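Chemist: Quick check, what structure comes out for this input:
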Amino acid sequence: MSEPSQYIAESAVFGDTNLVDWTIAPAMRTVAAHSKNTDDARSLLEMLGLIAPRTASAAEPVVACKRRCVSCNRPGRHSSESLKKWPGTVAIVGRGMCRACYTAVLDAEKEARDVVA
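Modeler: Here you go, the predicted structure:
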């Protein structure tokens, strides 16, 4: 009996999704045998046209929050809320600002007081 890869080479046209079942199953097995991980297998199956390609995901998840740092305008959360619950946000710690902006403002105020004194 010949190998599944021979069936693919003889009868499959690249990207043809109208193949009969007896050519698709060996192709999927061949891809599974030669792939290094699941992402590799998925990309090979997508290239062969045997599965539907994934939609492109956004680079950053959209964070639905109502608070923002008043200084840098990054999405914010209350300092007692978990980062796991609000991914991509910064904790608002004082005066409506994130820790980095708030610390910078406090340092500037301290310098201004030291100059006067």
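Chemist: all contacts plus neighbour counts: C-alpha atoms, from now on.
Modeler: Fine.
Chemist: can you map out the helices along this structure?
Modeler: 4-11, 21-34, 38-48, 99-116 (DSSP state H).
Chemist: so can I have TSV of the ones you listed showing distance to V62?
Modeler: What follows is the helices of the chain, written out as TSV (distance: least, C-alpha to C-alpha, whole Å):
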stretch	distance to V62
helix 4-11	42
helix 21-34	34
helix 38-48	24
helix 99-116	22
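Chemist: out of those helices, nearest to R68?
Modeler: Taking C-alpha to C-alpha, helix 99-116 is the member of the helices of the chain nearest to R68, at 11.9 Å.
Chemist: outside of the closest one, which residues touch it?
Modeler: S71, C72, V90, A91, I92, V93, G94, R95 (C-alpha atoms under 8 Å, 6 or more residues apart in numbering).
Chemist: Now show me the structure for the sequence below, then we'll compare the two:
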Amino acid sequence: MSGPERYIAESAIFGDTNLVDWTIAPAMRTVAANAKSVEEARGLLEMLGLIDPRPKSDAEPVVACKRRCASCNRPGRHSSESLRKWPGTVAIVGRGMCRACYDVVLKEEKRARDDVA
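Modeler: Model prediction:
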């Protein structure tokens, strides 16, 4: 085999994990050096077949939220409900507002009372 078939026989097939360690280790180091994040490195190594892919998990269910902060309109939950049950929401603490908005309103009211007195 002196022609092109020699190079094909010597080259690795994409996704071939039956390569010798001295071929796999440099490929993993190259991926690690060029990846911008851990997830990108994992994805590249999975695509190359150098690591086993993670089992695909179902997407997190979308939580339908009926309440919103009256001031900033962020999705809200009752203050006694768990954040785990309602991910991505803020606790509604007073007057239909989240803690941050409610604190601002209270400070403005206190300032207005102090100015009058």
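Chemist: sorry, back to before: distance to V115 of the first structure added to the contacts of helix 99-116 of the first structure, as a markdown table?
Modeler: Shown next, in a markdown table, are the contacts of helix 99-116 of the first structure (distance: C-alpha to C-alpha, whole Å):
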| residue | distance to V115 of the first structure |
| --- | --- |
| S71 | 24 |
| C72 | 26 |
| V90 | 32 |
| A91 | 31 |
| I92 | 29 |
| V93 | 26 |
| G94 | 24 |
| R95 | 23 |
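Chemist: List just the nearest of these to A33 of the first structure.
Modeler: Nearest to A33 of the first structure among the contacts of helix 99-116 of the first structure: V90, at 44.4 Å, using C-alpha to C-alpha.
Chemist: Tell me how many other residues surround that closest one.
Modeler: 21 (other C-alpha atoms under 10 Å).
Chemist: so what's C65 of the second structure closest to, chain neighbours aside?
Modeler: If you skip the residues right next to it in sequence, C65 of the second structure has P75 as its closest partner in space, 6.3 Å away by C-alpha to C-alpha, 6 or more residues apart in numbering.
Chemist: ok, the one you found - contacts?
Modeler: If you count contacts by C-alpha under 8 Å, 6+ apart, P75 of the second structure has them with C65, K66, R67, R68, C69, G88, T89, V90.
Chemist: Quick check: it vs V93 of the second structure, distance?
Modeler: As judged by C-alpha to C-alpha, to the nearest Å, P75 of the second structure and V93 of the second structure stand 13 Å apart.
Chemist: next one: K85 of the second structure
Modeler: Distance from K85 of the second structure to V93 of the second structure, by C-alpha to C-alpha: 17 Å.
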